[in-house]
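Asks: generate a structure from the sequence data that follows.
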Amino acid sequence: MNSLELDALQLPLSNNARALYCVCLAPKSDAKTGSVTISYKDMMHLLNNKEEVVQLGRQFNSLLKELSHVGLVSITDEQSFKLSLNQQEITLPLKISKELRPPSNEHHQGFGKMSIEWRPDPDLFNQICQLVGVIDKGYSADEIGEYIAYWLGYPEKQFTQYQWTQKFVLNLKLRRQRQPVSKEQTKVGHQWITPQAALETDDNVKKLVEKYSGKQ
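Replies: As a prediction, this is how the structure comes out:
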């Protein structure tokens, strides 16, 4: 299991979801494509080894949806967590991360607190977006402002640049899998995106963060 998978597994997940990934999905995935065929029967046998953990297909789908929220699982536009995925092929995108340029070691070194001036490294941001399947690789002042403002409320939390960026990308993915926030957004696959989205100026971001953090 690579470092990207381990980082994702440390994000908020139920223990059952972690077990499903580590015991049922990752060992059976294709090393080159990251694909794995879902078998409810096999997963039930492995997870219910000592006690009954899951019994219904929708319970497995709920665990798979958890994993998708942190970028460990990806389904196609034609698939849905609301429908049966039994005997269907899904993808573990972080399994094939070695095909991409590995993040610079500097992104994994040095833990730091969140600050108003924080911005994701552009190359690292784009790479993680590609890994977890974020379609729209731009972000707005609202999106980064709310993210920074949230973490400013937890000054005791310290992460590396890679971890801060990974959390931001996964936050964007979650937002875009929900309802659109503006009339201009359109749905592509499972995500709502803004056509030709562009980055807002740093001044606008700083004003928004100061507003949320009560510094105005």
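
Asks: drop to CA atoms for contacts and neighbour counts, all remaining ones
Replies: OK.

Asks: elements contacting the longest helix seen in the chain?
Replies: When the chain is parsed with DSSP state H, its longest helix is helix 161-176. Helix 161-176 sits against helix 57-69, helix 122-132, helix 141-152, strand 191-193, with contacts defined as 3 or more Cα pairs under 8 Å, 6 or more residues apart in numbering; DSSP states H and E.

Asks: do that again at 7 Å, thanks
Replies: Counting contacts by 3 or more Cα pairs under 7 Å, 6 or more residues apart in numbering; DSSP states H and E, helix 161-176 packs against helix 122-132, strand 191-193.

Asks: check which helices and strands whichever helix or strand comes after the last one sits against.
Replies: Beyond strand 191-193 on the C-terminal side, the first helix or strand identified by DSSP states H and E is helix 202-212. On a contact count with 3+ Cα pairs under 7 Å, 6+ apart, helix 202-212 meets helix 141-152.

Asks: which parts of the helix it packs on are buried?
Replies: Using 16 or more other Cα atoms under 10 Å as the test for burial, helix 141-152 gives 141, 144-149, 151-152.

Asks: before we move on, the earlier item: with respect to burial, which of the helices and strands packed on helix 161-176 scores highest?
Replies: Sort those by mean neighbour count, taking mean count of other Cα atoms under 10 Å, and strand 191-193 sits at the top with a mean of 23.

Asks: next, the structure of the following sequence, for comparison with the previous one:
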Amino acid sequence: MNNIEFTKLQDRFLSHEARSLYLFFIRPRAERGLYSAPLGEMIMALQNNSPVCPFNASPQICLQLIQELMHCGLMAPASDTERAHGKEYRLPLVEAEMTALPALPFAMHSAWRPSAAFAQTALLAGLDSADFSDQELRAFVSYWQGRPEKRNQHAWERAFAQRLSKNREARVRPQQTPASQAVGTAARVSGVAEGYVPRAIPLPPHKD
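Replies: Below is the predicted model:
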């Protein structure tokens, strides 16, 4: 999140529910290249059973919260071209951050997160999607945090995408089963391998 977003979220005319919707639903989805807000998912994200401040979300309330966010400039309607590509809205302040990505290098820190541009970076790294788990993000941050290396935001995102790509490859790589290992060992011991064709030994010429 950039400083302009942080300032906008402190607007006194913005409800706590609208802030929560942006921080915990709209913004994280944008980081994965998703610019849609399914009502059912919004309701699940906002619903809570807190004994102090319970909140029961509804489709009407969710739409009103979206209007709040648009009114303060955190969200904006998508253009016709963007809608044709599945984009329901824009995040103007996130777009401003993406334009400013080639900034000064910085060391990794605990609050680091990929920007909305990460979806494109993940695609270029060969990933099917820009999805990642909190555990994967924490592992990456903890590995680099405290090290002297500095990179700009785009370079850190590229390194993170490469790490995710390696992790995905390691998970899908076929593992050799114990049975196949036993067969391979037996074949090596006996000197007989799959596809082995014994060589014919030439016989000496017959003498009368």
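
Asks: tm score of chain vs chain?
Replies: Taking TM-score structural alignment, normalised by the length of structure 2 as the basis, the two superposed chains have a TM-score of 0.39; 91 aligned residues with a Cα RMSD of 2.5 Å.

Asks: re earlier: reformat the buried residues of helix 141-152 of structure 1 as a markdown table; add distance to L47 of structure 1.
Replies: Below are the buried residues of helix 141-152 of structure 1 laid out as a markdown table (distance: Cα to Cα, whole Å):
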| residue | distance to L47 of structure 1 |
| --- | --- |
| A141 | 43 |
| I144 | 38 |
| G145 | 40 |
| E146 | 37 |
| Y147 | 35 |
| I148 | 38 |
| A149 | 39 |
| W151 | 35 |
| L152 | 38 |
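
Asks: which one of the residues you listed is nearest to H69 of structure 1?
Replies: Nearest to H69 of structure 1 out of the buried residues of helix 141-152 of structure 1 is Y147 (Cα to Cα; 16.3 Å).

Asks: test my guess that V169 of structure 1 contacts L131.
Replies: No: here V169 of structure 1 lies out of contact with L131, judged by Cα atoms under 7 Å, at a distance of 10.1 Å.

Asks: so what sits against both of these two?
Replies: Counting by Cα atoms under 7 Å, 6 or more residues apart in numbering, V169 of structure 1 and L131 have no common neighbour.

Asks: out of the helices and strands packed on helix 161-176 of structure 1, nearest to A19 of structure 1?
Replies: With respect to A19 of structure 1, and counting by Cα to Cα, the nearest of those is helix 122-132 at 19.9 Å.

Asks: show me what the closest one is packed up against.
Replies: The helices and strands touching helix 122-132 of structure 1, judged by 3+ Cα pairs under 7 Å, 6+ apart, are helix 161-176.

Asks: continuing past the helix it packs on, what's the next helix or strand?
Replies: On the C-terminal side of helix 161-176 of structure 1, the nearest following helix or strand under DSSP H and E is strand 186-188.

Asks: quick one: buried residues of the longest helix along structure 2?
Replies: Criterion DSSP H: the longest helix present in structure 2 is helix 153-172. Buried residues in helix 153-172 of structure 2, counted by 16+ other Cα under 10 Å: 153-154, 156-162, 164-165.

Asks: follow-up on the earlier one: take the helices and strands packed on helix 161-176 of structure 1 and write them to a markdown table, including distance to L47 of structure 1.
Replies: Formatted as a markdown table, these follow (distance: least, Cα to Cα, whole Å):
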| stretch | distance to L47 of structure 1 |
| --- | --- |
| helix 122-132 | 25 |
| strand 191-193 | 30 |
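
Asks: of all the ones you listed, which one is nearest V205 of structure 1?
Replies: Shortest separation from V205 of structure 1 across these is recorded for helix 122-132, at 16.4 Å, computed as Cα to Cα.
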